[in-house]
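Colleague: structure, please.
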Amino acid sequence: MSTATPPARSAATPRSTALAAAALTGALLLTGCGATASSGRGGDAGATAADLHAQLPERIRSSGVLRIGSDLTYAPIGFKGEGDKPDGLDVDLANALGAVLGVQVQFSDVPFDRLRLGLQADEYDLVMSGMTDNPQRRDGTDDEARKVNDGLDFVDYFVTGTSIVVAKGNPQRVAGLNDLCGRTAAVQRETVQATLLERQAEACQKGGRKLTVTETETDDQALALVAQGRAAVDLNDAPVAAHAVQHGRAGGQFQVVGEQLQVAPYGIAFEKEDTVLRDTVAKALDRLIRNGQYDEVLAKWGLTGGAVQSAVVNGSF
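Modeller: Next up, the predicted model:
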């Protein structure tokens, strides 16, 4: 469970100009690829709520529950708020999707590095946890294109990038990735940021200066290492970095340095064979985008800069 103090439900996290600009660029790219809910795999985006419920897999219609795996330690995307209840952008969007689909939403709090395994073990129906849609996760491959798992499908719903977070005052004078050579970086394991740091470590090694990467189970643990001076930086998603700067987390105060990196969409993750659920959720998300509920949820969290224009299946590249 997160050690961070969650924000008040009425407080939205302001987005930075960099986040808005980067997200806009990503959103424009995203609309040009993949399959939307209104064309191709998605089918009829104009379906009524009753139609959408009828299109759900029988196991979900009969139970009346959509089970969602999420790492609830990642404010403001997903975290535990008042009364230890799930809260955040993903939680609000999931509840809105459940209402459109005519089912209850049930969250399982799962460490991020176990989410894919739990999904493929049928512990939940989908994953909604600020998970970046990228070719490696879709294909189940590593950086050398070796097959390591069965891969996932995604319905993309938000665009963001990676920020470099340092202790307030930037005591180790980090301005970008190249400044990490000879230093220690902390990062949550199994994230796109962990992969980015692995690549940077290889570049540093070639230059003769070692980058030490410390992987943690949660982002709060990585931030704590930065606050304690045991790591120079933590890399995390831009909305999460902005939240850490504004509210403080993991016992420290922070700031963001450098430019936002590797802009890409968050995707709701599904097992490859679960195409019926994937496409029905895509249609439901398109419905929320069209009726304005999607924009209302993003505005609540100060994250409208990351809005997408339509639900896209496997839209990243």
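
Colleague: okay, CA-based contacts and neighbour counts for the rest of this
Modeller: Will do.

Colleague: show me which positions of the biggest strand by length in the chain end up buried.
Modeller: Taking DSSP state E as the criterion, the chain has its longest strand at strand 254-271. Neighbour-count burial for strand 254-271 flags 254-257, 259-271 (criterion: 16 or more other C-alpha atoms under 10 Å).

Colleague: so where do the helices sit in the stretch 201-317 of the chain?
Modeller: 219-227, 238-247, 275-291, 293-300 (DSSP state H, counting those that start in this stretch).

Colleague: can you name every helix or strand that the longest one contacts?
Modeller: Which is helix 275-291. On a contact count with 3 or more C-alpha pairs under 8 Å, 6 or more residues apart in numbering; DSSP states H and E, helix 275-291 meets helix 49-55, helix 89-101, strand 152-167, helix 293-300, strand 312-313.

Colleague: contacts for that helix next, please.
Modeller: Contacts of helix 275-291 with the rest of the structure, by C-alpha atoms under 8 Å, 6 or more residues apart in numbering, involve 36-38, 41-47, 52, 55-57, 96-97, 100-101, 153-155, 157, 270, 294-295, 309-313.

Colleague: let me know the angle separating it from helix 293-300.
Modeller: 70 degrees (axes from the mean of the first three to the mean of the last three C-alpha atoms, to 10 degrees).

Colleague: another sequence for comparison is provided below:
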Amino acid sequence: MARSTGRVRTAVTAAVTGTLLLSACSAVGGSKEKLHDQLPDAIRKAGVIKVGGSFTAAPVIFRNPDGKADGLDPDLAAALEKVLGVRLDFQDVGPFANVLPGLMDKKYDIAMSGITDTREREQGVDKDGKQVNDGVDFVDYFMAGIGTVVRKGNPAKVSQIDDLCGHGVAVKKGTTHDDLATRQVKACEHVGKTMKLIEADTDNAALDAVRAGQADAYITDYPKALYNAQTVDGGRTFDIAGQQLQPRPFGIALRKSDRQLRDVLTRAVNTLVTDGTYDQILSKRQLTVGAIQNSVVNGSS
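Modeller: Next up, the predicted model:
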């Protein structure tokens, strides 16, 4: 088991991360040479791992002024390149809803796009429990909860999920927040308060809906919510409403048939945790609150 780094976390995050630790004892790091040799033959020969992502989720993944992939996920990928001895090349797949379907269609080898590891995605079922694909495996590397972006001053007085009833709510299509909001629509109907759901393709489109008054809140991952509240218009337009809710792991997604690559990536991430590179990456992005102590496979199960 990788050593503890003594990070400070919230009680909720620590509790969830503790579950990850229990299942992580077999996930150990290794030298660059050993990890490279453990990669699937096709990847070693190609010298590259193709990565699919939606460049719409700052600070996790976005396009910088030079047009290149930037953020936590590209930083982590760059560090993985060094320990694996192969390139990780990002492909922008457009809206987030395209990320996992593209992986299942074998358009790339892995997906890194701030993807929340959920049991539904692992099992390949939709929000209604219907089987839609074979499911994916996740190599977990970060913890993030739900954040709610509102207009400055929070005029709608939103602080928790139930407060969304009677208001317009923006989400990104295909996300866990989309699923959450869809369920909340039904909950609001039961109390006689209609919730208007606005599904957007990008963070910017969702934020525009809040800015224009079409929505009173935008539900997204907490790091993205915090980043947008602090940076958009110099921090003058948006606020964060309430506390981070329901922390869950982010994971690198792979097809279930790619177990060899999955296990090597798990060892590689743990190598970065052990040698301190992981902490440096999170500190650079001011995301240390989401640090995990060990990478595990399918930590949401």
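
Colleague: quick check: TM-score for this pair?
Modeller: After superposition, the two chains reach a TM-score (TM-score structural alignment, normalised by the length of the second structure) of 0.92; 293 aligned residues with a C-alpha RMSD of 1.8 Å.

Colleague: now residue 42 of the first structure: how far from residue 28 of the first structure?
Modeller: 20 Å (C-alpha to C-alpha, to the nearest Å).

Colleague: of those two, who's got more company?
Modeller: For residue 42 of the first structure and residue 28, the more surrounded residue by other C-alpha atoms under 10 Å is residue 42, and the numbers stand at 22 against 13.

Colleague: quick one: neighbours of the nearest residue to the more buried one once chain neighbours are set aside, just the number.
Modeller: Once flanking residues are discounted, residue 42 of the first structure sits nearest to residue 279: 5.1 Å by C-alpha to C-alpha, 6 or more residues apart in numbering. Applying other C-alpha under 10 Å, we find 27 residues neighbouring residue 279 of the first structure.

Colleague: residue 279 of the first structure maps to what in the second structure?
Modeller: Counting by TM-score structural alignment, residue 279 of the first structure corresponds to residue 263 in the second structure.

Colleague: residue 178 of the first structure too?
Modeller: Residue 178 of the first structure maps onto residue 162 in the second structure, by TM-score structural alignment.

Colleague: again, but for residue 131 of the first structure
Modeller: Looking across to the second structure (by TM-score structural alignment), residue 131 of the first structure lines up with residue 115.

Colleague: so its match touches residue 248, yeah?
Modeller: No - counting by C-alpha atoms under 8 Å, residue 115 of the second structure does not reach residue 248; the two are 10.0 Å apart.

Colleague: isn't residue 111 of the second structure right up against residue 139?
Modeller: No - if you go by C-alpha under 8 Å, residue 111 of the second structure and residue 139 don't touch, sitting 10.4 Å apart.

Colleague: what residues are shared contacts of those two?
Modeller: By C-alpha under 8 Å, 6+ apart, the residues touching both residue 111 of the second structure and residue 139 are 252, 253.

Colleague: just the buried members of the contacts of helix 275-291 of the first structure?
Modeller: By 16+ other C-alpha under 10 Å, those give 36-38, 41-43, 45, 52, 55-56, 96-97, 100-101, 153-155, 157, 270, 294-295, 309-313 as buried.

Colleague: quick check: residue 230 of the second structure vs residue 59 of the second structure, distance?
Modeller: 11 Å.

Colleague: same question, residue 266 of the second structure
Modeller: Distance from residue 266 of the second structure to residue 59 of the second structure, by C-alpha to C-alpha: 23 Å.

Colleague: ok, now residue 53 of the second structure?
Modeller: 13 Å.
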